[in-house]
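Undergrad: coordinates only, sequence not included:
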């Protein structure tokens, strides 16, 4: 738990670093904190923040740079999100509704979002329906090996081998399958993930297989991705060397980025994945702000902004959430015709 003073110093350091991309010194923090503390006191607090993993410093006398843990704390303690102004929101809505071809909405949304947040934006075209489990069957192959047969509600069948930690008979597997069908039947990936803590170890292993299949199926159904604003990423001083940007482009071309976005989706209106929290190594120099759009059971898509961890989080989160809400409204009219 951070003290009130340490919290204020961390917040100011992050805000200053977001604005300047330069390490922040204790003198600047002392002058800007409004707490009437000396630079020496701030240095001591910074040393504790570094020890606790909230910031990093090249050496003791250097300025501080936020670490992923510091950014995470900053995001979790934001007092509110910053949506675009009413004037901007109205202009964006008018621009979207004036587009004659609904297939242009997702592409236009990516362009608008990237311009508003000055980072890269990715928007997926919506696809009808959600991927849900219809039936799970476990077939004994060997004492320590089972075949998971997963039937989706659209009658698609997926099969995958599962190594068992402990030997299980065919009757054991039938019993586990029956319990899983009772608990997981009719549920989607997020609902199943939320229930994992309630499952036995074997049920949990099967659930992991099911979640993986559902995630892959979602990726296939999510369809085309529209990307804009790569030039914003390339203009950031953190990417001057270019190697990080190359990794991001490769992730885009290989659709690994789309897979990472889908894996990051939650039930919440907006999710932030910071630096090392990203599963894909190419995304670890970046933060991803993602907001799902759609109507449960009818259609689903995603809006995402990607930029360096030195991102203006409140504004980016608020803008992504606004764009997802707008796309939900627009596409709902089309899907319900």
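TA: Yep, it's here. Owing to the predicted nature of the structure, the values given are computational and were not obtained by experimental measurement. Numbering: from 1, shown residues only.
Undergrad: from here on, contacts and neighbour counts on C-alpha atoms
TA: Noted.
Undergrad: Just to be sure, residue 148 is in a helix?
TA: No - under DSSP: H, G, I helix; E, B strand; the rest coil, residue 148 falls outside any helix and is assigned strand.
Undergrad: Can you give me every residue that contacts it?
TA: With contact taken as CA atoms under 8 Å, 6 or more residues apart in numbering, residue 148 is in contact with 136, 137, 138, 139, 159, 160, 161, 162, 206.
Undergrad: for residue 286, same thing?
TA: Neighbour list for residue 286: 274, 275, 306, 307, 308, 309 [criterion: CA under 8 Å, 6+ apart].
Undergrad: then this one, side by side with the first:
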């Protein structure tokens, strides 16, 4: 009997959370009976609500009001989500087509957060892969003039970085090709940090005609892309949070300011779970004080089974958790497919 009672109270909690997410109004026992087939009396519902309140899962704002879920209640609700509503075939096609139109990796990621923000009506954020976790696929060398080169570095994650190099002596077309081949021999298949020693070694044993150009190119790569790798984020949809401004007692501006501080969000995304899993941080579970009135749903995206970064959404604690988890997971899965060229 105790098991049946526990299951029923879990159903009551689920119904309260669902109704509050839908209406953002306190939920009473009468409305629960009207909206949900709980097959018990109103007295039983009131007793169950009293027990849930004593356990800290729901709260009553004042004596005559209904109940609202607490952070503890949301956590129990999320931990007991077993079935996620799958996206429709039309939604899946729309996501894939929108992402496949991206011209490069950064464009795909920018499209992914735009899409995620539109789907969830929350703020969305994605981490651009750093060169720390990427390996060089190719380094192209383009002559912009007799004394100026453009280095175009392409990684296996699809990231493209460009750097200009000013030369002391001019190079002809054959020497530009020779320089490109030497750089690729040192870079391809390696992270830039791993390749730095190879670049340094190249400068020691190189044909005199391109020695100066190679030394400058290697130094430019090491200085700007090895010693100063930068984490970057794309954030969009913070305007959606204004719809819930009253639900941030400390003030919405402080939440948005925290989101715009890249270090804070990068720390959150650094702890996302492995590919295919989704994390949910609710209220006080967030380490940053300014985000303790929000919930964050995040996961990883990647290529060839390896995570490249995190993406997710930030919104009020009463967000639609099943729908948000499903959409975050789906967008991450499609981003991974597009970056992998599937």
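TA: Sure thing, it's come through. Being a predicted model, the structure only gives us computed values, none of them experimental.
Undergrad: closest to residue 241 of structure 1 among the contacts of residue 286 of structure 1?
TA: Sorting the contacts of residue 286 of structure 1 by how near they are to residue 241 of structure 1, with CA to CA, puts residue 308 at the top with 13.7 Å.
Undergrad: Distance check, the closest one against residue 11 of structure 1.
TA: When distances are taken as CA to CA, to the nearest Å, residue 308 of structure 1 and residue 11 of structure 1 turn out to be 18 Å apart.
Undergrad: which residue ranges form the helices in the stretch 201-337 of structure 1?
TA: 201-222, 230-234, 243-253, 256-264, 313-335 (DSSP state H, counting those that start in this stretch).
Undergrad: Please name every helix or strand in contact with the first one.
TA: Right, the one you point to is helix 201-222 of structure 1. Contacting helix 201-222 of structure 1 under the criterion 3 or more CA pairs under 8 Å, 6 or more residues apart in numbering; DSSP states H and E are the following elements: strand 157-163, helix 170-184, helix 189-195, helix 256-264.
Undergrad: between those, which one is nearest to residue 222 of structure 1?
TA: Shortest distance between residue 222 of structure 1 and these, using CA to CA, is found for helix 256-264: 8.6 Å.
Undergrad: report the angle between the axes of the closest one and helix 201-222?
TA: 130 degrees (axes from the mean of the first three to the mean of the last three CA atoms, to 10 degrees).
Undergrad: Have a look at how far, on average, helix 256-264 of structure 1 is from structure 2.
TA: Superposing on structure 2 places helix 256-264 of structure 1 at an average distance of 3.2 Å from its equivalents, by mean CA distance after the TM-score superposition for structure 1.
Undergrad: what's that helix packed up against?
TA: Contact partners of helix 256-264 of structure 1 among helices and strands, from 3+ CA pairs under 8 Å, 6+ apart: helix 201-222.
Undergrad: Report the angle between the helix it packs on and helix 170-184.
TA: Relative orientation of helix 201-222 of structure 1 with respect to helix 170-184: 50 degrees, computed using the same axes, to 10 degrees.
Undergrad: what comes up buried for helix 201-222 of structure 1?
TA: Burial within helix 201-222 of structure 1, assessed by neighbour count using 16 or more other CA atoms under 10 Å, is assigned to 203-211, 213-215, 218-219, 221-222.
Undergrad: Repeat that for stretch 134-147 of structure 1.
TA: Judged by neighbour count using 16+ other CA under 10 Å, the buried positions of stretch 134-147 of structure 1 are 134, 135, 136, 137, 138, 139, 140, 145, 146, 147.
Undergrad: Show me which pair in the residues you listed is furthest apart.
TA: Checked with CA to CA, the buried residues of stretch 134-147 of structure 1 reach their widest spread between 134 and 145, with 22.8 Å between them.
Undergrad: which ones are touching the residue minimising distance to the centre of structure 1?
TA: Centrality entry for structure 1: nearest residue to the mean C-alpha point is residue 264, 3.9 Å, by CA atoms, centre = their mean. Residue 264 of structure 1 makes contacts with 271, 273, 290, as judged by CA under 8 Å, 6+ apart.
Undergrad: And residue 283 of structure 2, by the same measure?
TA: Under the criterion of CA under 8 Å, 6+ apart, the contact list for residue 283 of structure 2 reads 71, 291, 292, 293, 294, 295, 317.
Undergrad: Same list, these, but as TSV with distance to residue 20 of structure 2 please.
TA: Written out in TSV, the entries for the contacts of residue 283 of structure 2 read as follows (distance: CA to CA, whole Å):
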residue	distance to residue 20 of structure 2
71	13
291	21
292	19
293	16
294	16
295	15
317	11
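Undergrad: nearest to residue 57 of structure 2, of those residues?
TA: Nearest to residue 57 of structure 2 among these, counting by CA to CA, is residue 71 at 7.4 Å.
Undergrad: Identify the residue of structure 1 aligned to that closest one.
TA: Following TM-score structural alignment, the counterpart assigned to residue 71 of structure 2 within structure 1 is residue 68.
Undergrad: quick one: that match and residue 278 touch, right?
TA: No - proximity of residue 68 of structure 1 to residue 278 does not meet the contact threshold set by CA atoms under 8 Å, at 11.0 Å.
Undergrad: more crowded one of these two?
TA: Neighbours per residue (other CA atoms under 10 Å) separate residue 68 of structure 1 from residue 278, with residue 68 holding more: 23 against 20.
Undergrad: What's the separation between the more buried one and residue 228 of structure 1?
TA: To residue 228 of structure 1, residue 68 of structure 1 is 25 Å away according to CA to CA.
Undergrad: so what's residue 284 of structure 1 closest to, chain neighbours aside?
TA: Excluding its sequence neighbours, the residue lying closest to residue 284 of structure 1 (CA to CA, 6 or more residues apart in numbering) is residue 275, at 4.3 Å.
Undergrad: So the counterpart of that neighbour in structure 2 versus residue 117 of structure 2, what's the distance?
TA: Under the alignment defined by TM-score structural alignment, residue 275 of structure 1 corresponds to residue 283 in structure 2. Distance, residue 283 of structure 2 to residue 117 of structure 2, using CA to CA: 20 Å.
Undergrad: same question, residue 316 of structure 2
TA: The gap separating residue 316 of structure 2 from residue 117 of structure 2 is 14 Å, by CA to CA.
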